[in-house]
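Enquirer: quick one, structure for this:
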Amino acid sequence: MSESRLLGSDAPLFTAFDTALVDLDGVTYRGPHAIPSAPPGLAAAREAGMSVVFVTNNASREPQTVAAHLTDLGMPASVGEVMTAAQAVAALMLESLDKGSSVYVVGGAGLRTAVAEAGYDIVDSADPAPDAVVQGFSPDVSWRELAEASYAIRAGARYFASNKDLTIPNERGVAPGNGALVNVVVTATGVVPPGAGKPEPAMFRLAAAKADAKRPMVIGDRLDTDLKGGRAAGFPGLLVLTGVDGVREAIMAPPTDRPSFLGRDLSALAVPHPAPVSEGDRWRVRGATAWVDGGELHVDESEAGPDGLDGARAACAAAWAAADAGHEVRVEVTPGVEVRSTHG
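Expert: Purely as a prediction, here's the structure:
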């Protein structure tokens, strides 16, 4: 498992690591629009020799649809460079459910295709008493589908979920995710399904295997899915500030969810990253310093560095060290917050 602290890299990340396992929503695009820094950031990484695999918890779309969407947004991608939660849950099902078993699918075309390609017989209601139910995100999921899933599960069907994200970001804000809809079925049945998508480590390992990665890194905007899953898989993670979580959330993150690197956006792949240095009870990143006194986090970020995040890096180091030693940490002022970007 990667260390529960910020790391440093004297070389740009796109040369220090051979493969980027990149989240989609909040990292490369938001809804129908690319985050402006994403296409040039990924193009520079590819030019430097870095492989890219796009890893998404969205199980509604087929890999070719995801690849076409990315290509249309200026980020050329092939089908083989996409790993969806639908593919991951199909792999999970194969570990304990025989091929040829009947499965009721709640979700979009991507999930139905992945389940069918895994060798399962898809049924359209609970009446045939299916062997299993699998649920993935789709904006078109209806009450009827949730009810059919509940009937089948209460009758003895196995239950699987592509992922359990409670929310999903889009161009209008934050909306309920697959986890919220899974909880509807859990409420009706009392059965909690295993999930295959992030933050489960298997999805990242499958994605790394696609690229034959030797030194992969995870890039995401969510600590509790992207960064937690990457850390569980043993891969360092870069938190970018173009989506759900920001500097404050990183500072307060538990050890399981902490990133290894901080960046404004995907342009962070093209630069070295300074490592925090311990100086007594203070932590320094270049000209920025942070410390915890009386439970309160203090930051001197008068020299915040080229990307404005050195104070945030020092703050993470100081806060994590204090929290791991059992001390309270309060964050009254969030360092680097002025560079938090919602548009890339």
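
Enquirer: from now on I want contacts and neighbour counts done on CA atoms only, so please keep to that.
Expert: OK.

Enquirer: what ranges do the strands span in the stretch 51-200 of the chain?
Expert: Using DSSP state E, counting those that start in this stretch, the strands of the stretch 51-200 of the chain run over 51-56, 82-84, 102-106, 121-123, 132-135, 158-161, 167-170, 173-176.

Enquirer: same list (the ones you listed) but as JSON lines, adding mean neighbour count and distance to residue 252.
Expert: Converted to JSON lines, the strands of the stretch 51-200 of the chain look like this (neighbours: other C-alpha atoms under 10 Å; distance: least, C-alpha to C-alpha, whole Å):
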{"stretch": "strand 51-56", "mean neighbour count": "24", "distance to residue 252": "25"}
{"stretch": "strand 82-84", "mean neighbour count": "26", "distance to residue 252": "29"}
{"stretch": "strand 102-106", "mean neighbour count": "25", "distance to residue 252": "35"}
{"stretch": "strand 121-123", "mean neighbour count": "17", "distance to residue 252": "44"}
{"stretch": "strand 132-135", "mean neighbour count": "26", "distance to residue 252": "32"}
{"stretch": "strand 158-161", "mean neighbour count": "24", "distance to residue 252": "29"}
{"stretch": "strand 167-170", "mean neighbour count": "16", "distance to residue 252": "20"}
{"stretch": "strand 173-176", "mean neighbour count": "12", "distance to residue 252": "21"}
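
Enquirer: state the distance from the residue nearest to residue 59 when sequence neighbours are not counted to residue 49.
Expert: The shortest distance from residue 59 to any non-neighbouring residue, by C-alpha to C-alpha, 6 or more residues apart in numbering, is to residue 86 (4.6 Å). To residue 49, residue 86 is 28 Å away according to C-alpha to C-alpha, to the nearest Å.

Enquirer: of those two, who's got more company?
Expert: Neighbour totals were compared for residue 86 and residue 49, and residue 86 leads with 35 against 14 (other C-alpha atoms under 10 Å).

Enquirer: would you do the same for the sequence below? I want to compare the two.
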Amino acid sequence: MKNYKAYLIDLDGTMYRGNERIAGAAEFIDELNRFSIPHLFITNNSSSNPEEVASKLTDMQIKAEKEQIFTSSMATARYIHTKNPDSKAYVIGEQGLFDALAKENIEIVTHSADYVVMGIDRFITYEKLAEACLQIRNGASFISTNKDKAIPTERGLVPGNGALTSVVAVSTGVEPVYIGKPEPIIMEQAIQKLGVPKEEILMVGDNYQTDILAGLRANVDTLMVETGVSSYVSIKENHQQPTYLVGSLEEWKIHKVL
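Expert: So this is what the prediction gives:
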């Protein structure tokens, strides 16, 4: 096992399920801090801003600073800004997505948008979906923060943003640009933010289809934990396997980097 110089760490299913902390999560982060190993919490959850995510972790006794949070909303906003800093966006989502777009000075509009941007929206309505379809048919580019079909909560798996996005994609016949894991956009931005060569980074997560594939596609080593979506049984026939697989973070030993 390598001694990794930096970590990218998923949240839902890895650090917590809904509002329940997962066993070993706090101790895992304590060990990273004890050895001064830089790490980012990288999440497809677009609903919260970095301050809220850090506060949630802290409330669970998992040490985190807002600067260590990297969300699909942040990656989406940066992506749009690099394409055209004067872009206008019609947005379906929650406060975290609106905050991220505002920080990149992306104008939020209800018509004549350059982009339709979709993130998880637990207050989704037919009218929001209808307007998104109309905007895309009028020429707006289609972006989705992530393609997660389901997300783990303390209640079990519930519909994710990918499920909502599919409604608009099917209706318009337009496939969106996805930003979050396993797509390369969010990984490239996160690796750049860490400032560590990718061969020295370990991606940690519970979902093979998002976290592990993100690492595999980015040529980053991966550690899969069986505390969320995926299990050994569910992935054992897959051609590409995670670099490491453990039942929980309690089984993973962190070593000081010399």
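
Enquirer: what's the TM-score here?
Expert: After superposition, the two chains reach a TM-score of 0.93 (TM-score structural alignment, normalised by the length of the second structure), with 253 aligned residues with a C-alpha RMSD of 1.5 Å.

Enquirer: quick one: which of the strands of the stretch 51-200 of the first structure is nearest residue 201 of the first structure?
Expert: Among the strands of the stretch 51-200 of the first structure, strand 51-56 comes nearest to residue 201 of the first structure, with 11.9 Å by C-alpha to C-alpha.

Enquirer: superposed on the second structure, what's the mean shift for the closest one?
Expert: Here the mean offset of strand 51-56 of the first structure against the second structure after fitting is 0.9 Å, by mean C-alpha distance after the TM-score superposition for the first structure.

Enquirer: by contact count, what packs against that strand?
Expert: Contacts defined by 3 or more C-alpha pairs under 8 Å, 6 or more residues apart in numbering; DSSP states H and E place strand 51-56 of the first structure against strand 19-22, strand 82-84, helix 201-210.

Enquirer: mind putting those into a markdown table with distance to residue 262 of the first structure?
Expert: Shown next, in a markdown table, are these (distance: least, C-alpha to C-alpha, whole Å):
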| stretch | distance to residue 262 of the first structure |
| --- | --- |
| strand 19-22 | 14 |
| strand 82-84 | 24 |
| helix 201-210 | 19 |
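
Enquirer: minimum distance to residue 116 of the first structure: which of these has it?
Expert: Per C-alpha to C-alpha, nearest to residue 116 of the first structure of those: strand 82-84, 14.8 Å.

Enquirer: equivalent range in the second structure for the closest one?
Expert: Counting by TM-score structural alignment, strand 82-84 of the first structure falls onto residues 69-71 of the second structure.

Enquirer: mean per-residue distance, the matching stretch to the first structure?
Expert: By mean C-alpha distance after the TM-score superposition for the first structure, the fitted stretch 69-71 of the second structure averages 0.5 Å away from its aligned residues in the first structure.

Enquirer: tell me which residues are up against that stretch.
Expert: The contact list for stretch 69-71 of the second structure (C-alpha atoms under 8 Å, 6 or more residues apart in numbering) reads 40-46, 49-50, 53-54, 190.

Enquirer: the same query, at a cut-off of 6 Å, please.
Expert: Contact with stretch 69-71 of the second structure is made by 40-44, 50, as judged by C-alpha atoms under 6 Å, 6 or more residues apart in numbering.

Enquirer: counterpart of residue 253 of the first structure over in the second structure?
Expert: For residue 253 of the first structure, the residue aligned by TM-score structural alignment is residue 238.

Enquirer: whatever helix or strand residue 245 of the second structure lives in vs the first structure, average offset?
Expert: In the assignment (DSSP states H and E), residue 245 of the second structure maps to strand 244-246. With mean C-alpha distance after the TM-score superposition for the first structure, strand 244-246 of the second structure departs from the first structure by a mean of 0.9 Å once superposed.

Enquirer: for that strand, name the packing helices and strands.
Expert: Here strand 244-246 of the second structure touches strand 221-225, going by 3 or more C-alpha pairs under 6 Å, 6 or more residues apart in numbering; DSSP states H and E.

Enquirer: what range does the strand it packs on cover in the first structure?
Expert: By TM-score structural alignment, strand 221-225 of the second structure lines up with residues 236-240 in the first structure.

Enquirer: how far does that stretch sit from its chain's centre?
Expert: 9 Å (C-alpha atoms, centre = their mean, to the nearest Å).

Enquirer: in that stretch, what's buried?
Expert: Neighbour counts using 16 or more other C-alpha atoms under 10 Å place 236-240 of stretch 236-240 of the first structure among the buried residues.

Enquirer: how about stretch 18-26 of the second structure: buried residues?
Expert: Buried residues in stretch 18-26 of the second structure (16+ other C-alpha under 10 Å): 18, 21-22, 24-26.

Enquirer: what range in the first structure matches it?
Expert: Counting by TM-score structural alignment, stretch 18-26 of the second structure corresponds to 31-39 in the first structure.

Enquirer: between the two ends of that stretch, how far is it?
Expert: The first and last residues of stretch 31-39 of the first structure sit 15 Å apart, counting by C-alpha to C-alpha.

Enquirer: hang on, the earlier thing: pull the number of nearby residues for the match of residue 253 of the first structure.
Expert: Other residues lying near residue 238 of the second structure total 9 when counted by other C-alpha under 10 Å.

Enquirer: surely it is in a helix?
Expert: No - remark: residue 238 of the second structure does not belong to a helix; assigned using DSSP: H, G, I helix; E, B strand; the rest coil, it is coil.

Enquirer: what's the matching range in the second structure for stretch 181-199 of the first structure?
Expert: Going by TM-score structural alignment: stretch 181-199 of the first structure matches residues 164-182.

Enquirer: contacts for the matching stretch next, please.
Expert: 44, 72, 76, 133, 142-146, 185-186, 210, 213-214.

Enquirer: can you redo these as a markdown table with distance to residue 85 of the second structure?
Expert: Compiled in a markdown table, the contacts of stretch 164-182 of the second structure are given as follows (distance: C-alpha to C-alpha, whole Å):
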| residue | distance to residue 85 of the second structure |
| --- | --- |
| 44 | 23 |
| 72 | 18 |
| 76 | 13 |
| 133 | 23 |
| 142 | 17 |
| 143 | 16 |
| 144 | 18 |
| 145 | 18 |
| 146 | 21 |
| 185 | 17 |
| 186 | 18 |
| 210 | 28 |
| 213 | 30 |
| 214 | 27 |
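
Enquirer: which among those end up buried?
Expert: For these, buried by 16+ other C-alpha under 10 Å: 44, 72, 76, 133, 142-146, 185-186, 210, 213-214.

Enquirer: may I ask which two of the residues you listed are separated the most?
Expert: It's 133 and 213 that sit farthest apart of those, by C-alpha to C-alpha, at 29.4 Å.

Enquirer: would you check that residue 314 of the first structure makes contact with residue 290?
Expert: Yes - checked against C-alpha atoms under 6 Å, the pair residue 314 of the first structure and residue 290 is within contact range at 5.3 Å.
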